[in-house]
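A.B. asks: for reference, the sequence and a predicted model appear below.
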Amino acid sequence: MSELTTTRARAWALRRADGAVLGFTDHDRDLAFDGIAFRAGTGMTASAIVQGTGLSVDNTEATGALSDAALTEGDILAGLYDGAELTIWEVDWTDPLWRRILFRGSLGEITRLDRAFKAELRGLTEPLSKAGGRVFGALCPAVLGDATCTFDLTQPGFAAEVPLLAVAEGGAVLEIAELPEFAADWFVDGAARFLDGAAAGMVVPVRREESLPGRRRFSLWSAPGFEPAPGDTLRIEAGCDKRFQTCRLKFLNQRNFQGFPHIPSEDWLQATPRIDGPNSGGSLTHG
C-alpha cells in the first residue's frame, strides 16, 4: 500500500464483553467494510505500534474523547470495555477492499482523563506471559454463587434489597437500615449492587461493616463510577472469606468447597526435623 500513502486511514473495530461491535476511524468520513460501520469524528488515535518477534508483547495505546454516542463514560466504568477484542486496519479510504491488519489483540488498562480516556492495547501473545493453571491452597478460589461454588444467593437470608439512607465519599461509604435479622459482619467480603439511580448496574465489593444506632454502614473497596444518592435501591449480598469453616458453617456448602483446607503451609514445607518436635508419625492435620 506504499503507493496509497495519501489515501490511507486507520480503522478500529471493538468487540465488547456484551457482544456489541463498535467501529471508529481517523478518516474525516465514515467507512464501512466487513459489515461494520466505522465512524469518523470520534477523536480516536493510536500511538506507533511496536510489534515484537517471538513471544514478546506488542505495545501501543489508544486515546479518544468521550464524545461519541456509542462510547460513553458509563460503559467504560461498568467494565464493558475490559478485555474487549480489538482489530486495527490500515485501509485505503477510496476503496476499503485494499486494507491490511496492523494490530489484533485486546484492551488492557483503561485510564480516564477528564472527558477523555487512554487505553493500553495488548497483543495476542500477552496472555502467554501470565501464569496459568489452578492454584492449590487452603482458601477457595471460587466466587460466591458462581458455577463452581453453586450456592444460590437468591435464597432467603443471604441478601437484602434496601434504599440507601446516606452516601459519603462518592459512594464508597453507604448507610442503610439496621437489618437486625442479619448477624454482624454478615456482608463483609460481599457485594454491593446498585439497582437504580446514577450507579445502576455497578457492583463493588464490601470492605468493612459497622453497626450504628438504627443503621448499618458499609465501607466499599472503591467508589462506584457514578455517585449514588439517598433513596437509590441497593442489593447487599452476604460475604465469603474463602475459608472452609465459613463455607461449612455459614453457607452449609462444604461439599462444593474448591480449596484444600488441610494442605501443608509453606512454613511446614520449609521446616526441618527437630529433636524437640512431636515426631509422632501422626497425621499432619489431626495430630
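C.D. replies: Here it is on my side, so go on.

A.B. asks: going forward, measure contacts between C-alpha atoms and count neighbours the same way
C.D. replies: Noted.

A.B. asks: please list all residues in contact with the nearest residue to Ala238 once chain neighbours are set aside.
C.D. replies: Take Ala238 and drop its neighbours on the chain: the residue closest to it by C-alpha to C-alpha, 6 or more residues apart in numbering is Phe187, 4.3 Å away. Counting by C-alpha atoms under 8 Å, 6 or more residues apart in numbering, Phe187 touches Val206, Glu209, Ile236, Glu237, Ala238, Gly239.

A.B. asks: just flag the most distant two among those.
C.D. replies: Glu209 and Glu237 (12.4 Å; C-alpha to C-alpha).

A.B. asks: more neighbours: the two, which one.
C.D. replies: For Glu209 versus Glu237, neighbours defined as other C-alpha atoms under 10 Å are more numerous around Glu237 (24 against 20).

A.B. asks: my guess is the more buried one meets Gly190, correct?
C.D. replies: Yes: using C-alpha atoms under 8 Å, Glu237 is in contact with Gly190, at 5.4 Å.

A.B. asks: please tell me how far the nearest residue to Tyr81 once chain neighbours are set aside sits from Gly123.
C.D. replies: The shortest distance from Tyr81 to any residue other than its chain neighbours is 5.5 Å, reached at Arg16 (C-alpha to C-alpha, 6+ apart). According to C-alpha to C-alpha, to the nearest Å, Arg16 stands 16 Å off from Gly123.

A.B. asks: give me the secondary structure label for the spatially most central residue of the chain.
C.D. replies: Centroid-nearest residue in the chain: Gly79, 6.2 Å away (criterion: C-alpha atoms, centre = their mean). Here Gly79 is recorded as coil under DSSP: H, G, I helix; E, B strand; the rest coil.

A.B. asks: picking that back up, contacting residues around the residue nearest to Tyr81?
C.D. replies: Going by C-alpha under 8 Å, 6+ apart, Arg16 touches Leu80, Tyr81, Asp82, Gly83, Ala84, Glu85.

A.B. asks: ok, Leu195 next?
C.D. replies: Applying C-alpha under 8 Å, 6+ apart to Leu195 gives the contacts Gly201, Met202, Asp232, Thr233, Leu234, Arg235.

A.B. asks: here's the one I want to compare it with:
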Amino acid sequence: MKTLPPGLQESLASGATTLCRCWKLVRADEVLLGFTDHDEDLVFDGVTYRAASGFTASSIDQSLGLNVDGLEVQGALVDDALNEDDLAAGLFDNARITVLLVDWRKPDNRIILFAGSIGEVSRGEVQFSAEIRGLAHALNQPRGRLFQRSCDADLGDTRCGIDISGGAYHGTGTVTQVSDSRSFRASGLEAFASDWFSRGRLIWETGANAGSVMEVKVHDLVSGEAVIELWEPMAKGIATGDAFAVTAGCDKTWRTCRERFGNGDNFRGFPFMPGNDWVTSYPNKGEGNDGNKLSG
C-alpha cells in the first residue's frame, strides 16, 4: 500500500482535487523528456512536463507477486518531443518511464504511481501507442546459456575473441544507387566476396541516418559492385553519397566458425548435440557400425 504525502492526502480529502498525471521518460540515448495530461506545462525537479503532447493513458494494472504490471499510453507525434523519426530509429525502445500523480497547484505534492519501461510501440500517421511494462518484466528475460547447436556469442565480443576492427572483417562504402529504403548498391567493398557481410552490422556515418545501426540481411557482389539489403527499412531516406561502415557477419554455425574465421576453439555452441533424427534412430545392419563417432 502506498503512503501519500500529507499535502497530497489533504488535497484528496478536500473533495476538490487538482490532480494530473505526469510521465518522466528517459530514452535509450539518455535524453530526458516530460509529459503531462494537464492543460498547461508543469516544471519540477528540473524537468518540464509538456502538455502539448496529447499524452493519455489507460488504467494501471497492478497485482501482488511477480506478475508483470502494465498500462498503455497514447500520444501525438509532434515536433521535437515525439516524432516518427525518433520512434522508427528505436530511441524509445526500452526507455525508462516513471508515472507520477501530481497536484498541479503544488507540484511538490506528488507520488510515484508506476515505474517501468516501454515495450511494444505501434505508430500511425499522427499518433503512437506504447505498451508500458513494470519492473518485474526484467525477471521474465532468459538468463544464462542455452543448450543448442548454434553459437550463442556475438561475432567480435569477448567470448568470440575475433577482432572485427581489422581490415579483413571491416569495410567502408559509399552508396552509389538506391533501390528503396533498405536496398542499395555501394562502392568500396569490391575486395570482399559475396555474403561476407550478410548478418553483419552496418553503421551510417553520413546522411540523414548518420549514427543509426542496422543488420545486413543480404550482401552480394554484382558487376564489381556491392549490393546490400538491410533487415528493416531505415527511418530516414538513403541517398546517393551516404557513407557507411560495415562489419562481417556470422550465421553462428560450427562450419562457418571453423572454416571462415578459423575460430573453432572459441565456438560457443554444441555442434554435436544429438537431434530428433538421432532420438528416433534404431539399430540396423550394414556399413558404419564400427563404433566411431557419428559426425565430424
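C.D. replies: Here it is on my side, so go on. Computed from a prediction, not measured in an experiment: that's the story for all the values here.

A.B. asks: picking up where we left off before, matching the residue nearest to the centre of structure 1 against structure 2, which residue comes up?
C.D. replies: With the correspondence set by TM-score structural alignment, Gly79 of structure 1 lines up against Gly90 in structure 2.

A.B. asks: for Asp69 of structure 2, see how far away its match is.
C.D. replies: Using C-alpha to C-alpha, Gly90 of structure 2 is found at 23 Å from Asp69 of structure 2.

A.B. asks: in stretch 154-166 of structure 2, what counts as buried?
C.D. replies: Neighbour-count burial for stretch 154-166 of structure 2, counted by 16 or more other C-alpha atoms under 10 Å, picks out Asp154, Leu155, Gly156, Cys160, Ile162, Ile164.

A.B. asks: over to stretch 211-226 of structure 2?
C.D. replies: In stretch 211-226 of structure 2, counting by 16+ other C-alpha under 10 Å, buried: Ser212, Val213, Met214, Glu215, Val216, Lys217, Val218, His219, Asp220, Leu221, Glu225, Ala226.

A.B. asks: can you tell me what part of structure 1 that stretch aligns to?
C.D. replies: Counting by TM-score structural alignment, stretch 211-226 of structure 2 sits on residues 201-216 of structure 1.

A.B. asks: list of residues touching that stretch?
C.D. replies: Contacts of stretch 201-216 of structure 1 (C-alpha under 8 Å, 6+ apart): 78, 175-179, 184-185, 187-195, 217-225, 239.

A.B. asks: hmm, which of those are the buried ones?
C.D. replies: The neighbour-count test (16+ other C-alpha under 10 Å) marks 78, 175-177, 185, 187-195, 217-220, 223-225, 239 as buried among those.

A.B. asks: give me the subset of the buried residues of stretch 211-226 of structure 2 lying in strands.
C.D. replies: Val213, Met214, Glu215, Val216, Lys217, Val218, His219, Asp220, Leu221, Glu225, Ala226 (DSSP state E).

A.B. asks: from the residues you listed, pick the one nearest Asn276 of structure 2.
C.D. replies: Lys217 (29.1 Å).

A.B. asks: buried ones in the longest helix seen in structure 2?
C.D. replies: Longest helix in structure 2 by number of residues (criterion: DSSP state H): helix 6-14. Buried residues in helix 6-14 of structure 2, counted by 16+ other C-alpha under 10 Å: Leu8, Ser11.

A.B. asks: next structured bit after it?
C.D. replies: strand 19-26 (DSSP states H and E).

A.B. asks: what's that next one in contact with?
C.D. replies: For strand 19-26 of structure 2, contacts defined as C-alpha under 8 Å, 6+ apart pick out 32-38, 49, 95-104.

A.B. asks: mind checking which of these are in strands?
C.D. replies: 32-36, 49, 96-103.

A.B. asks: strands of the stretch 1-150 of structure 1, start to end?
C.D. replies: Assigned strands in the stretch 1-150 of structure 1, in chain order: 8-15, 21-25, 31-33, 36-39, 45-46, 59-65, 85-92, 99-113, 116-123 (criterion: DSSP state E, counting those that start in this stretch).

A.B. asks: and Phe260 of structure 1, which of those is closest to it?
C.D. replies: strand 99-113 (32.3 Å).

A.B. asks: what span of structure 2 is that closest one aligned with?
C.D. replies: Here strand 99-113 of structure 1 aligns to structure 2 at residues 110-124, judged by TM-score structural alignment.

A.B. asks: related to what we said a few turns ago, Gly132 of structure 1: which of the contacts of Phe187 of structure 1 is nearest?
C.D. replies: For the contacts of Phe187 of structure 1, the minimum distance to Gly132 of structure 1 (C-alpha to C-alpha) is 26.5 Å, reached by Gly239.

A.B. asks: who touches the equivalent of the closest one over in structure 2 in this structure?
C.D. replies: In structure 2, the residue paired with Gly239 of structure 1 is Gly249, using TM-score structural alignment. Gly249 of structure 2 is in contact with Leu155, Trp196, Phe197, Ser198, Arg199, Gly200, Arg201, counting by C-alpha under 8 Å, 6+ apart.

A.B. asks: map Ile49 of structure 1 onto structure 2.
C.D. replies: Here Ile49 of structure 1 is matched to Ile60 in structure 2, going by TM-score structural alignment.
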